[in-house]
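Here is the input, now give the coordinates:
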Amino acid sequence: MSVLGAFTNQMVAFFEALADTIPEEKSIQMAAEAIRGAKKINPKLILDLFYDHIYKDLHSAIDAKDVNAINVYGRVKIQGQFNEIMPAITIFDTHWPTLSSNTQDAIWKYLKVLCVLCERLKGIENPSHK
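As a prediction, this is how the structure comes out:
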């Protein structure tokens, strides 16, 4: 499997897990469907969306598990621009306190794996991921 294939599979699995965990959040279910469709048609689009709207601004916050930084970013970003990936960030503001520690840990793991795969695909050196 290619790295891009691993990245898109991970992204689909992440959104499906979120949709199962927070079934009342319809935006996550719609995002999961959109990402599954994009995976078939244009998998690089998923990478580019993640890189532009998550990785660039949040990789340090994800590494540090900084919920507050992600909340602030999500509130600002959602007002100006919405895309298929944003529901994964807005859950930090709307649902994080109600999620179990196991679920929170699983979300961090998904995000960290997505960041590492994004770095590999974009040729980014991150000393904290060696």
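
rest of the way, CA atoms for contacts and neighbours
Will do.

now the helices for this structure?
Along the chain, counting by DSSP state H, helices occupy 3-21, 26-41, 43-50, 56-64, 67-80, 86-94, 101-122.

The longest one to helix 86-94, inter-axis angle?
Taking axes from the mean of the first three to the mean of the last three Cα atoms, to 10 degrees, one finds helix 101-122 and helix 86-94 inclined to each other by 140 degrees.

Please produce CSV containing the helices of the chain, extended by mean neighbour count.
Output for those, formatted as CSV (neighbours: other Cα atoms under 10 Å):
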stretch, mean neighbour count
helix 3-21, 18
helix 26-41, 17
helix 43-50, 18
helix 56-64, 15
helix 67-80, 14
helix 86-94, 19
helix 101-122, 17
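
Could you tell me which residues make contact with residue 32?
Residues near residue 32 by Cα atoms under 8 Å, 6 or more residues apart in numbering: 12, 15, 16, 19.

Second input sequence below; structure requested for side-by-side comparison:
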Amino acid sequence: MTNIGISAETQIKNQLLKTFNEQFMEFSDAIISIFPDDADLRLAKNAFVFFRKTNPKIIIDVWYRYVVLKYKDVIEAGDVSFFLEKDYVEDVVNLSEWSSKSLEAINRLRAPLKNMNSENQITAMKYCQNLSSLAFHYWN
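Below you'll find the predicted structure:
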């Protein structure tokens, strides 16, 4: 089904954005299902839902700029341990007043991932690979 007046490229971008946002929410739900009592994860998901409603492109934009552009090769290689052990201080230093809050959020969200079994960590990495591929194709 084609929309009159919308180019094929725009339709593809719209589908990539829709799929990215659906996959991102599915990924959030998957992590929450493993750690249902983790209030930080639920809070983060609520924030993502809010961001998605107010600006549907914001999550894919942030993912592309701060994940894909920096870590594409590591993600494609499927190196889960890199992200679990990485020090993210330098990644957030340019976010000025948001630096400490961003680092705090990364560490709060990373802790449950460290506690997952290896099968779930591999699944999480597959989500990251899919999300990164969608974001890359959306912006390129």
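
and of the contacts of residue 32 of structure 1, the nearest to residue 74 of structure 1?
residue 15 (16.7 Å; Cα to Cα).

The closest one: what's it in contact with?
For residue 15 of structure 1, the contact set (Cα under 8 Å, 6+ apart) comprises 28, 29, 31, 32, 88.

Map the first one across to structure 2 for me.
When you say that, I think you mean residue 28 of structure 1. Taking TM-score structural alignment, the alignment pairs residue 28 of structure 1 with residue 41 from structure 2.

if I pick that match, what's in contact with it?
Residues counted as contacts of residue 41 of structure 2 (Cα under 8 Å, 6+ apart) are 28, 31, 32, 109.

which of these does structure 1 keep?
Retained in structure 1 by both residues aligned by TM-score structural alignment, their matches' Cα atoms under 8 Å are the following of these: 28, 31, 32.

between these, which is nearest residue 133 of structure 2?
Distance to residue 133 of structure 2, by Cα to Cα, is smallest for residue 28 among these, at 17.5 Å.

Next one: the residue mapped onto the closest one from structure 1 relative to residue 123 of structure 1, how far apart?
Under the alignment (TM-score structural alignment), residue 28 of structure 2 pairs with residue 15 of structure 1. When distance is defined by Cα to Cα, to the nearest Å, residue 15 of structure 1 is 25 Å away from residue 123 of structure 1.

do residue 102 of structure 1 as well
Following Cα to Cα, the distance that separates residue 102 of structure 1 from residue 123 of structure 1 is 31 Å.

do residue 62 of structure 1 as well
To residue 123 of structure 1, residue 62 of structure 1 is 19 Å away according to Cα to Cα.

again with residue 17 of structure 1
From residue 17 of structure 1 across to residue 123 of structure 1, the span is 28 Å (Cα to Cα).

how about residue 77 of structure 2, what's its match in structure 1?
Matched by TM-score structural alignment, residue 77 of structure 2 corresponds to residue 64 in structure 1.

And residue 66 of structure 2, by the same measure?
In structure 1, residue 66 of structure 2 lands on residue 53 (TM-score structural alignment).

Could you do residue 53 of structure 2 as well?
Residue correspondence to structure 1 (TM-score structural alignment): residue 53 of structure 2 is matched to residue 40.
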